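# please work out how this folds:
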Amino acid sequence: MSENCSHNCGSCSSNCSSRKPADFLVPPNEHSKIKKVIAVVSGKGGVGKSMVTSTMAVLTNRRGKKTAILDADITGPSIPKAFGVTEKAYGTQMGILPCESKKGIEMMSVNLLLDNDTDPVVWRGPVIAETVKQFWKDVVWGDVDYMFIDMPPGTGDVPLTVFQSIAIDGIIIVTSPQELVGMIVDKAVKMAEMMNVPILGIVENMSYFKCPDCGGIHHIFGESQIEAIAAKHNIPVVCKLPIDPAIAAKCDRGAAEEYEGEWLDPMVDFLEKMR
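Below you'll find the model as predicted:
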């Protein structure tokens, strides 16, 4: 039986419901003061989770909040590219200093430590999970109002490490309007409930396409079921993002801070009301 568990539950694996999250929490760097930590998650890849993370950081930064991004998607990091950040992070006696975007958004990503952005990260799960913890406890974040954690898809090692090691104030689930969404959201919701992490809302990306010529709305991936899914889980905040090539193009050329749109404003409004 693990010394961290007071219950005789056999193997005492990490999913033992008797364990308290506080038993595993890791404090941030002593020179960091982070007020709110928001994790952006998805049940599957390719739904625009990093784009939502970047946009949320841009919008909160525009409202005068000190904002940071912890890129926990170690094997698929994309945050530095979205902001056009190419310089490398370096360490001091206090810890690792994060890099900053043109508008002052702090970030830490494995691509800021690799010699070449295209070098693959061929690491085992435990090494990847420990790297994410180092991004939290060894990086000198300073005073931060909102930190967004760009999570890898799924419910594997890294999400489990983040939920257990970092005091998360809430998660945002990113989905797309496909038939498998209900099952995928169910998995993300159940993991959050197991980890006692509040769910702030669902963002449906690629929800529709608005024709620039006729103004007609087309549901490329089928009719949205997001309202029913949100109601099923009693999740109050829902945002729908269109298929907009201009947004993707800006991220591809490192200009995420040029984002224009009001689709995510309700989620930012919600964050500002959090205590």
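
# rest of the way, CA atoms for contacts and neighbours
OK.

# how many residues are close by residue 187?
Residue crowding around residue 187 was assessed by other C-alpha atoms under 10 Å; the count is 16.

# would you say it is within a strand?
No - assessed with DSSP: H, G, I helix; E, B strand; the rest coil, residue 187 is helix; it does not lie in a strand.

# what about the residue nearest to residue 265 when sequence neighbours are not counted, distance to residue 146?
Spatial nearest neighbour of residue 265, excluding adjacent residues (C-alpha to C-alpha, 6 or more residues apart in numbering): residue 59 at 7.6 Å. Separation of residue 59 from residue 146 (C-alpha to C-alpha, to the nearest Å): 11 Å.

# also this sequence, please, to line up against the first:
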Amino acid sequence: MIRAELLKVTTTRATKAAIGVGIAGLIATQVTLVTVLPALASGAIGPGREALGDDLPAFELTSAAAQLAAVSPLGSSTGAGSIGIAVLAVLMLGVLAGTTDYRFGGIVPTALAEPRRGRILAAKVGAMAIVGAVVGVAYAVVSVATLLTSLALAQTDLAVSIPDLLGVLGRGALVVPLLGLLGLAIGILARNQLGGVLITLGVLLFELIAQATIQLVTGSLPVWAQLMPLSLGQAAVSPGVAGSIPPLIAVAALAALVAVVTAAAGAAMRSRDI
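Predicted coordinates for the structure are as follows:
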């Protein structure tokens, strides 16, 4: 059944478009933030910092921490809960994978071939995990390539250690399929593509608004307020900073969140009519 679900994900135009948009968006983000802007700041390209003046933000990729932040497979960002094109695309990929059967009626022959709803869900989860892992590796390759290009243009050495670099890339490659599975569970719960997309966007916007409000009221962002999908994903691929959730704990927390939502999707699939 996993092979059949893989075929659905990899041959549907919408899901292929989501994968393409995610990779293209990550390339655009990384090239802009990690390669072009630092090169402008260093004078490797363009008129130089003196000519650009204060219009150009300060960039430096000489420290190990800055290089680890730049190589994030989720895309470089300035906020713990920021929404990047790569993250949004993989969530939409999951939603589309979870709703395609309902939209085109494929769930009926699937249920006739395999009446046990649990096995259907397991096949969908397995297929999404495989596709998400492949996308995660592609994201990691793009991030490494843009970082190395930027360092070459700036004539800067790689300051980060190989184990730390592999740790960030590995956790990022793990977070991507987890986000895809979260989107899959939301899609199965919604059953409708538009509904699934709107629910996902609503959850993401709620996280951003809630965290901004909490930070405005309290003056800081407590750890409990970081237990949301975007923040957990960014914390998982970060090198670990004071006041944020440790990377491995963030991965475990995100996996637990995905497991809870997936269990709810499984319960809904078993209890309602096709």
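
# work out the TM-score between the chains.
TM-score of the superposed chains, computed with TM-score structural alignment, normalised by the length of structure 2, equals 0.21; 104 aligned residues with a C-alpha RMSD of 6.8 Å.

# what are the buried residues along whichever strand or helix holds the residue nearest to residue 265 of structure 1?
Element membership of residue 59 of structure 1 [criterion: DSSP states H and E] is helix 49-62. Using 16 or more other C-alpha atoms under 10 Å as the test for burial, helix 49-62 of structure 1 gives 49-61.

# following that helix, which helix or strand comes up?
Downstream of helix 49-62 of structure 1 (by DSSP H and E), the next one is strand 67-71.

# between that following strand and helix 49-62, how many degrees?
160 degrees (axes from the mean of the first three to the mean of the last three C-alpha atoms, to 10 degrees).

# list the helices and strands the next helix or strand along the chain from strand 67-71 of structure 1 packs on?
With elements assigned by DSSP H and E, the helix or strand that comes after strand 67-71 of structure 1 is helix 79-83. With contacts defined as 3 or more C-alpha pairs under 8 Å, 6 or more residues apart in numbering; DSSP states H and E, the packing partners of helix 79-83 of structure 1 are helix 49-62, helix 245-252.

# ok, residue 187 of structure 1 to residue 55 of structure 1 distance?
For residue 187 of structure 1, the distance to residue 55 of structure 1 equals 25 Å [C-alpha to C-alpha].

# residue 184 of structure 1 now?
23 Å.

# secondary structure class for the residue nearest to residue 35 of structure 1 when sequence neighbours are not counted?
Among residues not flanking residue 35 of structure 1 along the chain, residue 145 sits closest, at 5.1 Å (C-alpha to C-alpha, 6+ apart). Following three-state DSSP, we place residue 145 of structure 1 in the strand state.

# pretty sure residue 145 of structure 1 sits against residue 60.
No - Residue 145 of structure 1 lies out of contact with residue 60 (C-alpha atoms under 8 Å); the separation is 9.0 Å.

# and the helices in the stretch 151-275 of structure 1, which stretches?
157-165, 181-194, 226-232, 245-252, 265-273 (DSSP state H, counting those that start in this stretch).

# by how many degrees do the helix holding residue 59 of structure 1 and helix 265-273 diverge?
Using the same axes, to 10 degrees: helix 49-62 of structure 1 against helix 265-273 is 60 degrees.

# relative to helix 245-252, how tilted is helix 49-62 of structure 1?
Using the same axes, to 10 degrees, helix 49-62 of structure 1 lies at 80 degrees relative to helix 245-252.

# packing partners for helix 49-62 of structure 1?
Using 3+ C-alpha pairs under 8 Å, 6+ apart: helix 49-62 of structure 1 touches strand 33-41, strand 67-71, helix 79-83, strand 143-150, helix 265-273.

# with distance to residue 210 of structure 1 and mean neighbour count added, can I get those in TSV?
What follows is the helices and strands packed on helix 49-62 of structure 1, written out as TSV (distance: least, C-alpha to C-alpha, whole Å; neighbours: other C-alpha atoms under 10 Å):
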stretch	distance to residue 210 of structure 1	mean neighbour count
strand 33-41	26	20
strand 67-71	30	27
helix 79-83	24	24
strand 143-150	28	22
helix 265-273	19	13
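
# where's residue 8 of structure 2, which helix or strand?
helix 2-11.

# and the longest helix along structure 2, how far out from the chain middle?
For structure 2, the helix with the greatest residue count under DSSP state H is helix 117-154. Averaging C-alpha positions (C-alpha atoms, centre = their mean, to the nearest Å) puts helix 117-154 of structure 2 9 Å from its chain's average.

# and if you look at stretch 169-183 of structure 2?
That offset, for stretch 169-183 of structure 2, works out to 6 Å (C-alpha atoms, centre = their mean).

# how about stretch 100-119 of structure 2?
With C-alpha atoms, centre = their mean, you get 28 Å for stretch 100-119 of structure 2.
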